[in-house]
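Novice: Next comes the sequence, and after it the predicted model I'd like to discuss.
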Amino acid sequence: MSTRARWCNMPIMLGDVAAPHIDMTQLPPQAAALIARLQQQVQAQAREIAWRDAKLEKVNFELARLKRWKFGAKTEAMTAQQRALFQDTMAEDEADLRARLAALQADLPEPPKAPKAPPRKPRRQKLPEHLERVEHRHEPEDTSCPNAECGRPMQRIGEDVSEKLDIIPAKFFVHRHIYGKWVCRCCQQIRQEPAEPDVIDGGIPASGLVAHTMISRFVDHIPYYRQTPINARSGVHTPRSTLATWSGAGGAKLEPLFEAQRRFILSCAVLHADETPVPLLEPGAGKTRKAYVWAWARSLHDPHPGVVYEFCLGRGSQYPLGFLGGKGPPYAEPAWRGTLITDQYAGYNAVLDAKVYPQRRSALCAAHARRYFEELSRGGCSASAVAIEAMHRWARIYHAEGALAGMDPDDRRRARQQLSKPLWNEFEVWLRLQRTQVPDGSKIAQAIDYSLNAWKALTLHLDDGAVAIDNNLIERQIKPWKLGAKNWLFVGSELAGQRAAVVMSLVQSAKLNGLDPWAYLRDVLARIHSHPSHRLDELLPHRWRPE
């Protein structure tokens, strides 16, 4: 076979699709020559399309970078003359790039236009069924036929119902407790029912008002100085110092329940952990310092959710050691054992030291590893292609994990072995290959190393269906503290921080269990002073039942 025949017999690759094989030796010379010329034209067109695509990509990249410069430039640092020159140059460059982009696009074949989807009508969410309905009937005054020649009574054939949402602002009311006094004039004996205990003995607030004040402060993040004028609109004078006193007394009542909640959290074999800074006021120095709230939650897959917070003055390893290591008398609790899901913060290394705590395992958060690639995938740099491919692989892993949400731990573990484990194995091989092709010290190398160096802990969940793939649950429980700090600015004292941790632990756990935090806190504050101490666990959010 001649060299030309062998070359003509090779399939022509266009992208990933090969042209059909043609045996040129079986064709007449004229037909073979015609096919050869057609193949050359196809190759030339393919090269032209590839060149044009590269040019389009380059121009689009330069235009996007220009926009970032244009809108991200710190023009306030320039003089007026410099700013004018900068804006003129930007306008010229943008016009040049747009002209080149239009010229390149003009030569491309016009893609077929997809039929326009009909505009979607916004669907209003149905109002909750549990809300009280106040009906307003609207009927014609005269139900006789308006036709003068008829005038007979009309028949009702149906109705249209329109619902509008309304609200009555918080209404204060007064409980009057009247204690009758009874006397025996013969024996000179007086009998009267003892006063009912309340959150603040001898004070004016009932448990509902104390709960409302605490929910406003710790759930809605309304500082006391803003609650005062809100209450004043109803004619009730509540100075901020009074509101703070009520909350302090309520927090003290809840401390035994907080300890019960802490023990309940530690009874779970899989825990999520995270920490966040909060500003703490130092009155003597006239400024704030950085304190920390440590959050601990039962596993995402646990049927009884719950969270507990600890307010600490630092971020050192002594704080998780103290929480997980077990407290001394009167608790006499053993050290916690199980799987701890965290990020790669070194403060957790001491509590997960296998030599000291062989009964503990470390599981790392996949969402943290994914974020490194997510940041790079939007950077427009040379590493973005690798990061984008990594994001596709992360998407497949999370898609498989999402399908297992409603399973019990054993079924989830088996399903992960079948669905997720092959994706993780393939991802590891791909990451190790990419690591050999990227320079040391680059951002993409750091992202790959972050995952590979912790691969065992990242994939621990594949062998344990009770372990979540990431730590997003506890990060969601940290957010109320960040939102609160924007409103109340700082924690006034270490004691105030500890009190906030007590209240937040209970109300956030109530929300995790689908409870109305005000209804829960009001009932608990009304009952806790007379509730038997050995049955205190009945008031925990996951077991609470209103009376």
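Specialist: Great, that's in hand.

Novice: all contacts plus neighbour counts: C-alpha atoms, from now on.
Specialist: Fine.

Novice: Start from the N-terminal end of the stretch 201-350 of the chain and give the helices.
Specialist: 207-218, 224-232, 240-266, 318-324 (DSSP state H, counting those that start in this stretch).

Novice: Tell me the buried residues in the shortest one?
Specialist: Neighbour-count burial for helix 318-324, counted by 16 or more other CA atoms under 10 Å, picks out 319-321, 323.

Novice: How much space separates residue 307 from residue 465?
Specialist: When distance is defined by CA to CA, to the nearest Å, residue 307 is 20 Å away from residue 465.

Novice: ditto for residue 410
Specialist: Remark: distance between residue 410 and residue 465 (CA to CA) = 6 Å.

Novice: More neighbours: which of the two?
Specialist: With neighbours defined as other CA atoms under 10 Å, residue 410 and residue 465 compare such that residue 465 has more, 21 against 13.

Novice: hang on, isn't the more buried one packed against residue 411?
Specialist: Yes. Using CA atoms under 8 Å, residue 465 is in contact with residue 411, at 7.4 Å.

Novice: need the longest helix for the protein.
Specialist: Longest helix in the chain, counting residues (DSSP state H): helix 29-72.

Novice: now for that helix, which elements pack on it?
Specialist: Judged by 3 or more CA pairs under 8 Å, 6 or more residues apart in numbering; DSSP states H and E, helix 29-72 is in contact with helix 80-106.

Novice: Next up, a structure to set beside the first:
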Amino acid sequence: MTTPSDPSEPLELPTDPAALAAMFLAERAARLAEQEARLAERDARIAAEADAAEARAGTSSRDAMITYLQLMIEKLKRELYGQSSERGTQKLDQLQLQLEECEAAATEDEVAAILSSSTATPRRRPVRKPFPDHLPRERVVLPAPTSCPCCGSARLSKLGEDVTETLELVPRQWKVIQTVREKFACRACETITQEPAPFHPTPRGFVGPNLLATILFEKFGQHQPLNRQSERYAREGIDLSVSTLADQVGAATSALQPLHALIAAHVLAAERLHGDDTTVPILAKGKTDTGRIWTYVRDDRPFGGSDPPAALYFASKDRRQEHPDGHLWGWRGILQADAYGGYNGLYDPRRPKGPVTSALCWSHARRGFYELADITAKARRGSAAAVSPIALGAVKRIDALFALEREIIGRSPEERVRARQEASKPLVDDLAIWLQAQRQTLSRSATVAKPIDYVLKRWDRFAALLDDGRICLTNNAAERALRGFALGRKAWLFAGSDRGADRAAAMATLIETAKLNDVDPQAWLADVLARIAAIPQSRLPELLPWNWRDEATDRRKAA
């Protein structure tokens, strides 16, 4: 049978019933196939629209989650050293990791959507800040067209230009500086004249001040051991063995000793110090000893002091009382610290230089209660113990005291005392009465009794801040100063010797003091090492971090 090409022509039907039935069956099968194809196309279109809607909803939900996490991280950063430092420290890393995962997943989905569909729209991102002005610009001009791509005419005139900026990293550049000293002979008296040899930061030094500052800062500021630095330099084609680097570190530490002495004198001239210590493993014969790094921080900014902040570090083999007695043997003032008994010799009224005034840290007091009221930590440890209502009540009362204290930061001591007598004293007195009442209801073995006794037995030293505006509520300044050692010892595992620990303490004094004064430690060390060998002893104070200014650092701050 032939199908007519013109639909207006009459359709010839077969006369045989069997052939006629076969024709109708074929026509029906064709219509059913066409209908199934249309239905399949419609289902595919509906599924694609549903997937697109789900993707849009998922993107919207993910963007909302990213915005929420960013807000939470900023909030916790502001609260990190406030009333809830434990909560902030606990949650901040988790939120940042969750934000990182959300951002990475969102970008992966966006790239996949763009590759699979030309109609996909990129997700909205926050407006990027312009790159700092102090960065050098390399201008790459693409070749201009020689003729019009439309008509082929060569009569082109420039209308302007669009500039796309890309941030790039140039690998570290090594160079050898050759200092040439020419010799001249006098024809009249035959005297030979020559410029003196340049000063080096270290005796027989062959390492420039910038490289030496990099080695020091990476070892003591970034906690990168010398063997790792040596391996990295070798990959860059520079052979600097560990023994060579160690020799330079020892020489540089000795060269910087005069500045360390000036910083130590400045710290020990303070009216009030923050004191604390942390463990540092020190290599011994066939084992490691648990040594200590001690810090004493001078920071008068909370009570409006104008003297620059500074930090002083010491190292010791153990934690015996003789160490703080020796560190502060000639000092007298207010010591903010924890209730460690090794400081008791400083508080002794029979002390030859006079007793040191003790001021305890409310963060330590709060921490004992917070550990019993932290629901998240209990769930993470799988503990079934219920949250202590007494501990929770103590945390809330102490947090109210922290809230008042944040309002008077930076005021003069007199203003702080006046504000504390008006607003903080009623809270402190109420807390003492409440803790005593709760303690009477508890047995000796009650868990919450320990932090209550810790506070009540030392109540006078906790309440000392009500009568002295120079005293801070917490000892967080010293704890922040030790954070680098707490994190760094995971990288370098142990100090190589007692002298190595002393060297680390000396360099930490320089680096942390620079940080406290908002100075780039590496840039400061490079400039100091370039100048310290030639500068007169009387002008050494010019090199102290609070007297030193670097134009590049100022430009970065302005940017």
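Specialist: Looks like it arrived, so ask away. As the structure is a computational prediction, the values presented were derived from the model and not from experiment.

Novice: Give me the TM-score for these two chains.
Specialist: The TM-score (TM-score structural alignment, normalised by the length of structure 1) is 0.70; 414 aligned residues with a CA RMSD of 2.9 Å.

Novice: how much space between the aligned residue in structure 1 for residue 218 of structure 2 and residue 225 of structure 1?
Specialist: Structural correspondence for residue 218 of structure 2 with respect to structure 1 (TM-score structural alignment): residue 216. Using CA to CA, one gets 12 Å for the distance from residue 216 of structure 1 to residue 225 of structure 1.

Novice: try residue 527 of structure 1
Specialist: Taking CA to CA, one finds residue 527 of structure 1 at 29 Å from residue 225 of structure 1.

Novice: any idea which residue sits dead centre in structure 1?
Specialist: residue 476 (4.7 Å; CA atoms, centre = their mean).

Novice: which ones are touching that one?
Specialist: Residues counted as contacts of residue 476 of structure 1 (CA atoms under 8 Å, 6 or more residues apart in numbering): none.

Novice: Just the element for it, please.
Specialist: Residue 476 of structure 1 is located in helix 472-488, with elements delineated by DSSP states H and E.

Novice: in structure 2, what residues pair with the helix or strand just after that helix?
Specialist: Going down the chain from helix 472-488 of structure 1, the next helix or strand is helix 494-512, by DSSP H and E. Helix 494-512 of structure 1 corresponds to residues 498-516 in structure 2, going by TM-score structural alignment.

Novice: Residue 541 of structure 1 -> structure 2?
Specialist: Using TM-score structural alignment, residue 541 of structure 1 pairs with residue 545 in structure 2.

Novice: so who does the closest residue to its match other than its chain neighbours touch?
Specialist: Leaving aside its sequence neighbours, residue 545 of structure 2 sits nearest to residue 514 (CA to CA, 6 or more residues apart in numbering; 5.4 Å). By CA under 8 Å, 6+ apart, the residues touching residue 514 of structure 2 are 310, 520-521, 524, 545-546.

Novice: redo that, cut-off 7 Å
Specialist: 520-521, 545 (CA atoms under 7 Å, 6 or more residues apart in numbering).

Novice: can you check residue 198 of structure 1 too?
Specialist: Counting by CA under 7 Å, 6+ apart, residue 198 of structure 1 touches 206-207, 526.

Novice: ok, 10 Å please
Specialist: By CA atoms under 10 Å, 6 or more residues apart in numbering, the contact set of residue 198 of structure 1 is 204-207, 525-530.

Novice: ditto for residue 521 of structure 2
Specialist: The neighbourhood of residue 521 of structure 2, defined by CA under 10 Å, 6+ apart, consists of 213-214, 216-217, 221, 510-515, 545.

Novice: repeat that for 6 Å
Specialist: 511, 514 (CA atoms under 6 Å, 6 or more residues apart in numbering).

Novice: one step back: okay, the helices of the stretch 201-350 of structure 1, which one's buried deepest?
Specialist: With neighbours taken as mean count of other CA atoms under 10 Å, the helices of the stretch 201-350 of structure 1 reach their highest mean count in helix 207-218, at a mean of 22.

Novice: Superpose on structure 2 and give me the mean offset of that one.
Specialist: In the superposition against structure 2, helix 207-218 of structure 1 averages 0.8 Å from its aligned positions (mean CA distance after the TM-score superposition for structure 1).

Novice: helices or strands up against that helix?
Specialist: Contacts defined by 3 or more CA pairs under 6 Å, 6 or more residues apart in numbering; DSSP states H and E place helix 207-218 of structure 1 against helix 517-527.

Novice: In structure 1, what residue corresponds to residue 182 of structure 2?
Specialist: So residue 182 of structure 2 corresponds to residue 180, using TM-score structural alignment.

Novice: Measure how buried the closest residue to its match other than its chain neighbours is and give me the count.
Specialist: Spatial nearest neighbour of residue 180 of structure 1, chain neighbours left out: residue 192 (6.1 Å); criterion: CA to CA, 6+ apart. Neighbourhood size, residue 192 of structure 1 [other CA under 10 Å]: 10.

Novice: how about the helices of the stretch 201-350 of structure 1 in a markdown table, adding distance to residue 146 of structure 1?
Specialist: Output for these, formatted as a markdown table (distance: least, CA to CA, whole Å):
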| stretch | distance to residue 146 of structure 1 |
| --- | --- |
| helix 207-218 | 56 |
| helix 224-232 | 53 |
| helix 240-266 | 63 |
| helix 318-324 | 80 |
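
Novice: Residue 344 of structure 1 is nearest to which of those helices?
Specialist: helix 318-324 (14.2 Å; CA to CA).

Novice: So which bit of structure 2 is that closest one matched to?
Specialist: Counting by TM-score structural alignment, helix 318-324 of structure 1 corresponds to 322-328 in structure 2.
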